[in-house]
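Asker: return atomic coordinates for the entry below.
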Amino acid sequence: MKYPLLETIDFPSDLRELPVDKLEALAAEMRRFIIEAVAAKEGHLGASLGVVELTLALHYAFNTPYDKLIWDVGHQAYGHKIITGRRSVFDTNRQFKGISGFPKMAESEYDAFGTGHSSTSISAALGMAIASRLQGDTKREHIAVIGDASIASGMAFEALNHAGDSKANILVILNDNAIGIDPSVGALKNYLTQVKTGSQRSVNIFEALNFRYFGPVDGHDIDKLLEIFKTLKKIEGPKFLHVITTKGKGLKQAERDQVKYHAPGKFDALTGELSPAKEAPQPPKYQDVFGLTLVELAKKNPKIVGITPAMPTGSSMKYMMQAFPERAFDVGIAEQHAVTLAAGIAASGGIAFCAVYSTFLQRAYDQLIHDVALQKLPVVFCIDRAGLVGEDGATHHGVFDLAYLRCIPNLIIYAPRNEESLRNIMFTAQEGLDLPIAIRYPRGRGTVIDWKKPFEKIELGKAEKLTEGDRLALIVTGHFTEKALKLAKIFSGSIAVYYFGFIKPLDTETLQDVFSTYDKILTLEDGVVKGGLASAIAEIALSSNYKGKIISLGIPDEFMEQGSTEELYQSIGLTDAQLQSTIHELLAE
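Answerer: The predicted structure is shown next:
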């Protein structure tokens, strides 16, 4: 057998049959299994490598699934999945119709709570502990494993505040490796560093919150972990264990470059070397267009400030942080703070560019409404990862933003069709707007290699007619505009393509022209149909008493699973070939 110990472990009950002195060898096999799996199929690497020993110790010491184990965020849970019945199907991890890359309640009873975004584990574990107590079950353990970047989030502190006063049977394990996706930031990070080095002599912050504090302890020492878990199981009430780990443990490249090897793509499982990049010139990633354009604008406009909640690399705010460190801020996993910080800057005359993923902005919805839009503060939200994002699945698909933003008064919403329009709307925004603006763009690369063109100001609220056609009006927004133009070429002379970059304010004048000219309209968007562009068009059509036919294509009213974007588009009828077939049917009517 390739993995003689690991292949005998189907469930944690099998793990508990092993002698303790076999666990270190098992950890080595699990680490190799994860490396080979991620090297071939891609996924989150460094985080799972860092908690191999902790994973085994937890399932060995506690009676899962009766005892509830919750992994914060969840991209460190590969080892957990491998020993909880999913080793044989782990090659489907993050694949279409395969297992999720994150804990998922519907997938396994060992996944006590679904996760994908950070800082939820303590709240969930506390809720379970309270429910167990009310049901008369005082024996069950409730364990939240949370990272040092995640615990700095406001939600985590809210949960700690409640848990410390609850007398609930909860164990919070701080997996402290000084990094999330990017290095951890802030005063709490500095405090934890002092605790680890023994230079912290003042009150322990977690004991002050009424937790029994233990640690720091080496998270790669299985014997030490099992010893302390044995002690902790005897103690009732809220407990806090500080565990020190190394992200990427066991693969030297992943330990050395923890940011790149968080999710490195394909690499050589033996050497650890990343697969070589394609030599042919490629269009840039949208995030890099944003980041490099921001620096370009900031050089000429000293009022510009950049903000991102813990995603300097993912959003490419890193370029601004390198060029203007005093004018760019990574505020950690604190989306609510990021938005209101941007509002404060705008209220004092600054021009705040807040770069945030679409699904992460959901976490700051009240601040967006109450602190920004209500006060008409001209914050520029640059919303990355809009639309379907692929293998990260339901927790990360940015398909709701047009719907949840469109209902907010005083907010301009724009979806650029390519790199040039992203540059130009950023240029337009920093010249001075009276209202906040949300600019949403997809994950991945654009379409134009030569994208650094001279800036041009964009007329607010104006749609563009891109092709002529006499039989069907195709109304599109965002990067799907390229799909629409391909279709227009295939149906030459039949399809008029209208690009509505502005979803709000909507160009009602152009819409009235469309209504008066065409009796068939097709809308196309990379977001949920209900509440997005399609709904906006339907509302105007209804008020205008439009008698023609409107077909709306986009993301259906359901949570989309993981898979490549092409597989996901195929599943909902949005591939180029499927769109072509839909238009054939429309024109044949």
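Asker: okay, CA-based contacts and neighbour counts for the rest of this
Answerer: Will do.
Asker: where's G306, which helix or strand?
Answerer: If you go by DSSP states H and E, G306 is part of strand 304-308.
Asker: elements contacting the helix or strand just after that strand?
Answerer: Under the assignment DSSP H and E, the closest C-terminal helix or strand after strand 304-308 is helix 312-315. Applying 3 or more Cα pairs under 8 Å, 6 or more residues apart in numbering; DSSP states H and E, one finds that helix 312-315 contacts helix 286-300, strand 351-357.
Asker: what's downstream of the longest strand along the chain, the next helix or strand?
Answerer: Of all segments of type strand in the chain, defined using DSSP state E, the longest is strand 520-528. As assigned by DSSP H and E, the chain's next helix or strand after strand 520-528 is helix 533-543.
Asker: helices and strands around that following helix, which ones?
Answerer: Against helix 533-543 (3+ Cα pairs under 8 Å, 6+ apart) you get helix 508-517, strand 520-528, strand 549-555.
Asker: can you list contacts of the strand holding G306?
Answerer: Residues from elsewhere that reach strand 304-308 (Cα atoms under 8 Å, 6 or more residues apart in numbering): 297-298, 315, 317, 320-321, 327-332, 338, 342, 350-356, 430.
Asker: now swap in stretch 387-405 and tell me
Answerer: With Cα under 8 Å, 6+ apart, stretch 387-405 has contacts from 94-96, 100-102, 115-117, 357-359, 362, 385-386, 411, 413, 441-443, 503, 526-528, 530-533, 555, 559-565, 568.
Asker: now the second one, please; I'll put the structures next to each other:
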Amino acid sequence: MTVPTTVGTAPELRQPDLLAGLDGPEDLRKLPADGLPELAEQIRALLIDKVSAVGGHLGPNLGVVELTLALHRVFRSPHDTLLFDTGHQCYVHKMLTGRQHDFDGLRQAGGLSGYPSRAESVHDVIENSHASTVLSYADGIAKARALSGEGDRAVVAVIGDGALTGGLALEALNNLGAAPGRPVVVVLNDNGRSYAPTAGALATHLAALRGGAAAGNLFEQLGLAYLGPVDGHDTAALELILRQARSLERPVVVHVVTDKGHGYLPALADRAEKMHAVGVLDPLTGLPRSAAAQPTWTDVFAEHVTELGAHYSDLVTITAAMPGPTGLSRFADRFPDRFFDVGIAEQHAVASAAGLATAGARALVAVYSTFLNRAYDQVLMDVALHRLPVTFVLDRAGVTGPDGPSHHGMWDIPLLASVPGMRVAVPRDPAGLRTLLAEAVDEQEHPTAVRFPKAVAGSDIAALHQLGPVDVLFRSTVHEVLIVAVGPLADECVKAGRYLADTGIGATVVDPRWVLPVPAELVTLARQHRLVVTVEDNIRNGGVGAAVARALADAGVHVPVTTMGLPARFLEHGPRADLLAAAGLTAKGIVHTVLCARADRPHPRT
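Answerer: Predicted coordinates:
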């Protein structure tokens, strides 16, 4: 197979002989320097071959091949500690630490994680897949090394320029610079991007440093030594500067300039994201292998938020370095003056939205569900305390699939349930997303959140009738079991309701639409049934089911409530459908739960 490469002299995807013979970093250090260009070619070929077959983070890893080779030749992992932020740039690290033969299972159930994994290797020290944390880890590990007399063990933190825009990273730099005796090597992988081009004044400063400016160096002003910039695709130069950094025995920033997607023409031609994250694609062309994809929830949101932008001249949208993945690129193209990318800074995004709302704008923050965790304090104390009508759009809510435990959006509802005044909507279909998003943006008295999964949006599910804000999706003549469907699980709930009705068990299936606070009409419906079963793709602890049970108790409605949801533990990576099925969140699982509850047997998923 021929791949469109821009580096080296051999365009064919060969058997990776050099790479196959590496059992670990010690073998890499024995390899003659003149063999490194060939090894780098083989690594890139394997990356393109394996990632194009299963999907994953291609561009970031193509950009750090030579850098990772140099790191493992200069430092002795695991004696020395290598930390990667963000962890999706660890594929080459995995190959060099003995896992190169396992890439057929990358991000597949039971296979390699797409991020560092402590269960996989002693060389993976932290499972770091949320950006901007690595410098704080490095600071703490270096402190512990000093206290235990292990100061000879180097601590190296690899961080991208995008991740450096996060407030936590800047807090760590502030502390590292104040401790001249703490020998932490900060490798700044500067490719000018995260998903999108790096935003803010830091990007301007790094560009000046790349251009040779010496005065006013931020890192030196903070008390760190500074080396570079150095070509991140020159292994010899990298080894030289890394050895120099190690010898300084103080906090030092090594400024490495890399090219995201380096060596692969389709990645270099992708101006939007440099193939940051890809699905299954043709390695020759870089184009998706599948036929035209059905619209996803993100696609539906992207279209409708742009329509709302035309309707509301005061609608302003904010993202934390993810305009494309969160669906705001189209809005940004049409209304550039009302779109703000604040970098990887979720806390600032939310507090800035609070400022926008204070000044009268309709502020909308689009963020992955899992990343909202980082800004909980701002949601609570900067938005809710001031009763500001900020809209939060939570993409990747529930089970996300191959990205694994750090990216499953399982925690948002319990967090938001504790926020006074917060209204949370969960659409079941594309029509519902459009309606609920419009209602959220129109809300002027309370903060709102609209959540949806990483999945195909599917077809609309019509309601039989409405009881206030509650949609009734199925109702048999006998009212015995009330199934409360939360968002995208509505289809499975309707299937379960029909099956139960066919077997003589009266069932009603409803979609509250606005799940928090619990609608009074839902309490009224519960009075008419003997059992309530709630079904949500969110942890059961503190979720919608818990809120429904509390609302019934407060109203003196003594109807038992059985809650179905995800277990309160970190779920591994795997297909979304399989993970939902494992949690019983299918029609079959719902029926089984109803039958167990009716028979007064212990619930099987406590």
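Asker: can you calculate the TM-score here?
Answerer: The TM-score (TM-score structural alignment, normalised by the length of structure 1) is 0.94; 577 aligned residues with a Cα RMSD of 2.0 Å.
Asker: quick one on the thing from earlier: just say which of the helices and strands packed on helix 533-543 of structure 1 is most tucked in.
Answerer: Among these, strand 520-528 has the highest mean neighbour count (mean count of other Cα atoms under 10 Å), at a mean of 23.
Asker: tell me the secondary structure of A208 of structure 2, please.
Answerer: helix (DSSP: H, G, I helix; E, B strand; the rest coil).
Asker: residues contacting the counterpart of it in structure 1?
Answerer: With TM-score structural alignment as the criterion, A208 of structure 2 lines up with Q194 in structure 1. The neighbours of Q194 of structure 1, taking Cα under 8 Å, 6+ apart as the test, are Q200.
Asker: 10 Å - rerun?
Answerer: By Cα atoms under 10 Å, 6 or more residues apart in numbering, the contact set of Q194 of structure 1 is 188, 200-201.
Asker: which element is the residue nearest the centre of structure 1 on?
Answerer: Nearest to the geometric centre of structure 1 sits H396, at 4.5 Å (Cα atoms, centre = their mean). Following DSSP H and E, one finds H396 of structure 1 outside all helices and strands.
Asker: and it, how far from D330 of structure 1?
Answerer: Separation of H396 of structure 1 from D330 of structure 1 (Cα to Cα, to the nearest Å): 20 Å.
Asker: could you do P309 of structure 1 as well?
Answerer: P309 of structure 1 is 6 Å from D330 of structure 1, by Cα to Cα.
Asker: helix, strand or coil for the counterpart of I173 of structure 1 in structure 2?
Answerer: Alignment of I173 of structure 1 against structure 2 is given by TM-score structural alignment, with V187 as its counterpart. Three-state assignment for V187 of structure 2 (three-state DSSP): strand.
Asker: from memory V187 of structure 2 sits against A225, does it?
Answerer: No: between V187 of structure 2 and A225 there is no contact under Cα atoms under 10 Å: 11.8 Å.
Asker: among the contacts of Q194 of structure 1, which lie within strands?
Answerer: Among the contacts of Q194 of structure 1, no member falls in strands (DSSP E).
Asker: which of those fall within helices?
Answerer: L188 (DSSP state H).
Asker: please name the residues that touch whichever residue in structure 1 pairs up with D314 of structure 2.
Answerer: Using TM-score structural alignment, the partner of D314 of structure 2 in structure 1 is K303. Taking Cα under 10 Å, 6+ apart, we find K303 of structure 1 in contact with 297, 327, 345-346, 349-352, 430.
Asker: next: E127 of structure 2.
Answerer: 83-87, 113, 115-119, 405-406 are the contacts of E127 of structure 2 under Cα under 10 Å, 6+ apart.
Asker: buried ones only from these, please, as a PyMOL command.
Answerer: Applying 16 or more other Cα atoms under 10 Å to those, the buried members can be selected in PyMOL as follows:
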select buried, resi 83+84+85+86+87+113+115+116+117+405+406
